[in-house]
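> What follows is a predicted protein model with its sequence.
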Amino acid sequence: MKKLLLSLVAVAAITFGANAQTEKGKIILGGNVGFNSTKVDGAAKADVNFSVVPSVGFFVGNNFAVGTGVGYNYNKSVSTRNQNEAFEVAPFGRYYVNLTDQFKFFGQLSVPLAFGTVKDVNTTGDTGAKLGTTTSIGVNVAPGFAFFPNKKVGIEFSVNGLGYENFTTKAENTGAKVKTNSFGLDANTFAPKLGVQFYF
């Protein structure tokens, strides 16, 4: 009887340890930061891409979190002669499945929304007049794995997965709109995302 009781306590402790990071009431903090600079021979200045989108989520149930990311994207290209700046909001839902004590599989559904402006860039790389506004609405489903070296930190490996985007540009002078719809699968295992999330 004593051995059975000790066995049940051990199993309960292992189960609790596996769910401690993703149990109901916990908070997840993370996000992404990106920077890229490309200089074309003969161009006056380099093309620059920058983004920062911190995110926060709350576990509304065991292994299920909802939250949002809020951030900023900047893209200036001398070669295409335009500059895009956008404010981004990206609500998400994420569900975890326990594989072992320290490894979990997760699937994330997000709805990124971005609202920005387009400006002219001249041949010397200087920003000029506003050309229009942009609106982007998307849906992404992304799978991934999380490794928990301790109860507060999760190291994640994920791919983009399945996505849809509706991108609209509205011209400043005429009000004319150009809409682009894209849908595709981008599960490129040769270009994965690696990230860190914090659990409280």
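On my side now, so go ahead. Numbers count the residues shown, from 1 in each chain.
> hey, let's count contacts and neighbours off CA atoms from now on
Will do.
> mind listing the helices in the chain by residue range?
Assigned by DSSP state H, the helices in the chain fall at 2-19.
> which ones are touching K119?
Taking CA atoms under 8 Å, 6 or more residues apart in numbering, we find K119 in contact with 82-84, 127-132.
> Correction: the previous question concerned F105.
96-99, 143-146.
> And it, how far from V40?
With distances taken as CA to CA, to the nearest Å, F105 is found 41 Å from V40.
> on contacts alone, who are the packing partners of the longest strand along the chain?
The longest strand of the chain (DSSP state E) is strand 127-147. Helices and strands touching strand 127-147, by 3 or more CA pairs under 8 Å, 6 or more residues apart in numbering; DSSP states H and E, are strand 82-98, strand 103-110, strand 113-121, strand 153-158, strand 162-171.
> switch to 7 Å and redo it
If contacts are counted by 3 or more CA pairs under 7 Å, 6 or more residues apart in numbering; DSSP states H and E, strand 127-147 sits against strand 103-110, strand 113-121, strand 153-158, strand 162-171.
> One more to weigh against that first structure:
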Amino acid sequence: MEKFLLSALVTGAIFTNAQAQIATGTTMMGGNLNYWGPTSKNDNNQAGYSSTTKNKQFEISPIVGRFIAENLAIGIDARFSFSKTNSHYPIFSSNYTFAGEYYEQIQKGRSINVGPIIRYYKFVSEKAAFYGQFSGGYTNNYISSYTSAFSNEGIYTPSTSGSTRSEGFYGQVSPGFVFFPINKLGLELYLPGLSYNRLIDKTDDSKRVDASLGANFGLRYLQMGAFFYLGRS
């Protein structure tokens, strides 16, 4: 009985406070800033080798939008992403024994996405709301790689390099949650959600079309952002 009453009170409070709105004509400005930099290492002390991979990725996503109806906004999203991966791993001989040499590979990338967004808010209290966002548009990516081999004594062998370019379009549906400490400032948590990409990949000597569908709902994909809501009273 106590649990029922508590649940009823919470539900009643939510519906009582769910009168907050974002009026037509409000302008939102802000975006998301993210950094990702994990390192993985695999040691094999018995064989006397180890492999290491270091990843760094920085992403900034400014968004400007305007509410064309109550709680409904349209706008422009421009996303810029820069990454670097440094891999260090052993070379094995034909019989799978350690050959005494290592590969070192450095891979750098950049990605640009630009396109319109549509966002709709559903308030659950005076200061909190869930939203759903659809975005889509043009994407352009570039990846370059440099690989070299060296022995335990530090002797390098000739290196190789290559690059890949791709461009096309993307579509994404993302869920999010926003908290308003004051009416004109929203602090957000959101997930990338469902995404679709159709790209034309161009390497130094080939070309192909690649289409992919992704679903990123795990907590490790959780990102943060902040927006100003100009004109909101």
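Great, that's in hand. Nothing here was measured: the structure is a model prediction, and the numbers come from that model.
> still contacting in structure 2, which of the contacts of K119 of structure 1?
Contacts from the contacts of K119 of structure 1 that recur in structure 2, judged by both residues aligned by TM-score structural alignment, their matches' CA atoms under 8 Å, are 82-84, 129-132.
> Take the residues you listed and write them to a markdown table, including distance to V153 of structure 1.
Shown next, in a markdown table, are these (distance: CA to CA, whole Å):
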| residue | distance to V153 of structure 1 |
| --- | --- |
| N82 | 39 |
| Q83 | 36 |
| N84 | 34 |
| A129 | 45 |
| K130 | 43 |
| L131 | 44 |
| G132 | 42 |
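> For those residues, which single residue is the most surrounded?
Using other CA atoms under 10 Å as the neighbour criterion, Q83 leads the kept ones among the contacts of K119 of structure 1 with 24 neighbours.
> Quick check: closest non-adjacent residue to that residue.
Closest residue to Q83 of structure 1 apart from its sequence neighbours, by CA to CA, 6 or more residues apart in numbering: K76 at 4.2 Å.
> unless I'm mixing things up, the one you found is touching N84, no?
Yes: K76 of structure 1 is within contact range of N84, at 6.3 Å (criterion: CA atoms under 7 Å).
> What about N34 of structure 2, how many residues nearby?
Using other CA under 10 Å, the number of residues around N34 of structure 2 comes to 13.
> And L222 of structure 2? What does it align with in structure 1?
Under the alignment (TM-score structural alignment), L222 of structure 2 pairs with P192 in structure 1.
> one step back: now, the most widely separated pair of the contacts of K119 of structure 1?
T127 and G132 (13.6 Å; CA to CA).
> Map V97 of structure 1 across to structure 2 for me.
Match for V97 of structure 1 (TM-score structural alignment): K122.
> mind listing what its match touches?
129-131 (CA atoms under 7 Å, 6 or more residues apart in numbering).
> Thank you kindly, that will do.
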